[in-house]
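Peer 1: Below is the sequence, then the predicted model.
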Amino acid sequence: MSSFPEALSISLVEPINTAVDAVNSRFGDTFHDASIWLLRHVLVPFEGALRALPWWLVLAAVFLLSLHATRRLAHAIGFTLCLLLVGAFGLWDQLIQTLALVIVATSISVALAIPLGILSARSNALRNVLMPVMDVMQTMPSFVYLVPVLMLFGLGKVPAILATIIYATPPLLRLTDLGIRQVGEELVEAATSFGTTGWQLLIEVQLPQARPSIMAGLNQTIMMALGMVVIASMIGARGLGEDVLEGIQTVNIGKGLQAGIAIVILAIVMDRITQGYGKDSRQRLALAGKGTK
């Protein structure tokens, strides 16, 4: 068997390590301060607030939110009972930790993706730059995201959140751009002819018309954030992913599977709620009418 010629061999290992070391030595203190700020002022207070809520109040909030999103009583009751089952598994605290991680990561992803998606929809030049980057971010194996954040931020919940943001942002950005670009030119021209400003056109015409696409992107972002839960537990994120990882490491199949079922339940509940809000009020009322028949 002939081997590949050594003269043509190229290695990226040393240049990448040198670049990471240079960034770390120059901006390490800044990264550390940002990590502490995010942990102290965002994640810990939010997680503490969720933990302080009585379990029955959280279930009541999920019931009301599910009912408002889906307009189906059976679905709302089913989702609430599913989360009640997670509590019965003895995983309520882990569920809250995972929920806090996903909500914080998703909120930051939304804050980044929607404005960038809007700018991308208005600028072909920016879109030509962003889309290849999004392609790389979506095709990169999720484990790879742990390497740079681990090098720059160390272990803990903050690098787990940052890795989740990088992994989960692309679908929302893409679908925001797509939704705005798909708004009919006739509608835009009609609104412009009535003297609407660019801001009014965006807020009152383009974003409402692009809402189904944006909500589909949000749904995908939440699902991808949940998909990083187990992987992020490898670098110090707590919650349900930690139980899955511990079940794998100790060959405790029951513990890992039980935590995995809890993650699936949380994913289904969040998926159905965001899908419900992706429909306009008329579609939701129509679903409610079908549900009562």
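Peer 2: Looks like it arrived, so ask away. Residues are numbered from 1 along each chain as shown.
Peer 1: Could you use CA atoms for every contact and neighbour count after this?
Peer 2: Fine.
Peer 1: which residue ranges form the helices in the stretch 101-250 of the chain?
Peer 2: Applying DSSP state H, counting those that start in this stretch to the stretch 101-250 of the chain gives helices spanning 124-139, 146-153, 157-181, 185-193, 198-201, 207-227, 229-232, 240-249.
Peer 1: tell me how far the second one is from the chain's mean position?
Peer 2: Helix 146-153 has its average C-alpha position 19 Å from the chain's average C-alpha position, going by Cα atoms, centre = their mean, to the nearest Å.
Peer 1: What helices and strands are in contact with it?
Peer 2: helix 13-38, helix 157-181 (3 or more Cα pairs under 8 Å, 6 or more residues apart in numbering; DSSP states H and E).
Peer 1: And here is the other one:
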Amino acid sequence: MRMGIDDGFRGIVRAYSDQIDAATRPLQWFLNMLEHAFVDTPWFIIFALILVVVWFASRSVKIVIGSAIGLALIGVFGLWEDTMTTLAMVTVATMIAIILGLPIGILMARSDRMQKILTPVLDVMQTMPSFVYLIPVVVIFGIGKVPGVIAVVIYAIPPMIRLTNLGIRLVDKEVIEAADAFGANPRQKLWGVQLPLSLPTIMAGVNQTIMMALAMVVVASMVGVGGLGKNVLQAINNQFFTIGFLNGFALVAIAIIFDRASQAFGKRLQKHSEAGHD
């Protein structure tokens, strides 16, 4: 029976391989474009841009200085290009996870039935070993960067969905009643009340999505994704402690930069939301 299912699955994939390639071509193009932009742009420009983004997100001199030190060490260790490749992949995967996860989370928040259906699905997605995601992805899409990004998105999207749902459901009912009293329709309540007030929680979802995407990078390197994950995998296979440690350090540095900046941004949104609510 298992062999029959596997053979049937492979047959379907072979029959629709041209359509699958056509569907993933825009993603391949966008990923290649972003990777070339990150890798080919002079390092000092990317360095400055990252620090500017961190500053606008956190408004913290300490976080900016810490980010500068982390990026400088990545350059000193000769890992800048691999880090930019990884950064491009994580950026694309996070963007897709947000674009898909936000509307699904909104749908869950607006429908109790949808929440009951999707909650066990998300539970399975979050408890499934990360290596398992690679099997159907490789069978359907083959080996390469795009299958790696798809596997990362599948692994990283549950927090985005859950925290969007949670954030909208936690909006004060009195505020919703006030919006109803002013004659707001469901669309106006969503965009004018619920989403702005739930932004801090949604940003926590973005933060967790980025962290999970970075964690999945090493596993995704098994299907042909380059960057730091590939180096870590080679270090494991060849028992190169120093190479593994340095590439692991680069991943940790990027993770800390993203984490601190997005957390600080979430806290600023929280203060702004509370001030507006008062």
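Peer 2: Received it, and whenever you're ready, just let me know what you need. These numbers come from a predicted model, not from an experiment.
Peer 1: returning to what we had before: let me know which of the helices of the stretch 101-250 of the first structure is the nearest to residue 56 of the first structure.
Peer 2: Nearest to residue 56 of the first structure among the helices of the stretch 101-250 of the first structure is helix 240-249 (19.9 Å), distances taken as Cα to Cα.
Peer 1: Now do the buried residues in that closest one.
Peer 2: For helix 240-249 of the first structure, a neighbour-count test (16 or more other Cα atoms under 10 Å) marks 240-247 as buried.
Peer 1: Tabulate these in a markdown table, adding columns for distance to residue 215 of the first structure.
Peer 2: Listed next are those as a markdown table, based on distance: Cα to Cα, whole Å:
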| residue | distance to residue 215 of the first structure |
| --- | --- |
| 240 | 26 |
| 241 | 26 |
| 242 | 29 |
| 243 | 30 |
| 244 | 29 |
| 245 | 31 |
| 246 | 34 |
| 247 | 34 |
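Peer 1: aligned partner of residue 148 of the second structure in the first structure?
Peer 2: Aligned against the first structure by TM-score structural alignment, residue 148 of the second structure finds its counterpart in residue 160.
Peer 1: ok, its match - how many residues close by?
Peer 2: The number of residues packed near residue 160 of the first structure is 28, by other Cα atoms under 10 Å.
Peer 1: where's it relative to residue 176 of the first structure, distance?
Peer 2: Between residue 160 of the first structure and residue 176 of the first structure the distance is 25 Å, computed by Cα to Cα, to the nearest Å.
Peer 1: Which residue is the nearest non-sequential neighbour of the most centrally placed residue in the second structure?
Peer 2: With distances taken as Cα atoms, centre = their mean, residue 94 lies nearest the centre of the second structure, 2.7 Å away. If the residues on either side of it in the chain are set aside, residue 94 of the second structure comes closest to residue 210, at 6.1 Å by Cα to Cα, 6 or more residues apart in numbering.
Peer 1: What does the one you found correspond to in the first structure?
Peer 2: Using TM-score structural alignment as the criterion, residue 210 of the second structure maps onto residue 222 of the first structure.
Peer 1: likewise residue 25 of the second structure?
Peer 2: Aligned partner of residue 25 of the second structure by TM-score structural alignment: residue 36.
Peer 1: aligned partner of residue 196 of the second structure in the first structure?
Peer 2: When the first structure is aligned by TM-score structural alignment, residue 196 of the second structure is paired with residue 208.
Peer 1: Let me know whether residue 116 of the first structure touches residue 171 as I believe.
Peer 2: No - Residue 116 of the first structure lies out of contact with residue 171 (Cα atoms under 8 Å); the separation is 12.0 Å.
Peer 1: These two: which is more packed in?
Peer 2: Between residue 116 of the first structure and residue 171, residue 171 has the larger neighbour count (other Cα under 10 Å), namely 24 against 20.
Peer 1: need the contact list for the counterpart of the more buried one in the second structure.
Peer 2: Alignment note: residue 171 of the first structure maps to residue 159 in the second structure; criterion TM-score structural alignment. Residue 159 of the second structure makes contact with 205-206, 208-209, according to Cα atoms under 8 Å, 6 or more residues apart in numbering.
Peer 1: that older thread, can you tell me the closest non-neighbouring residue to the match of residue 148 of the second structure?
Peer 2: residue 232 (5.0 Å).
Peer 1: Please apply the same query to residue 277 of the first structure.
Peer 2: Spatial nearest neighbour of residue 277 of the first structure, excluding adjacent residues (Cα to Cα, 6+ apart): residue 69 at 5.3 Å.
Peer 1: What distance do you get for that neighbour to residue 165 of the first structure?
Peer 2: Using Cα to Cα, residue 69 of the first structure is found at 25 Å from residue 165 of the first structure.
Peer 1: That'll do, ta.
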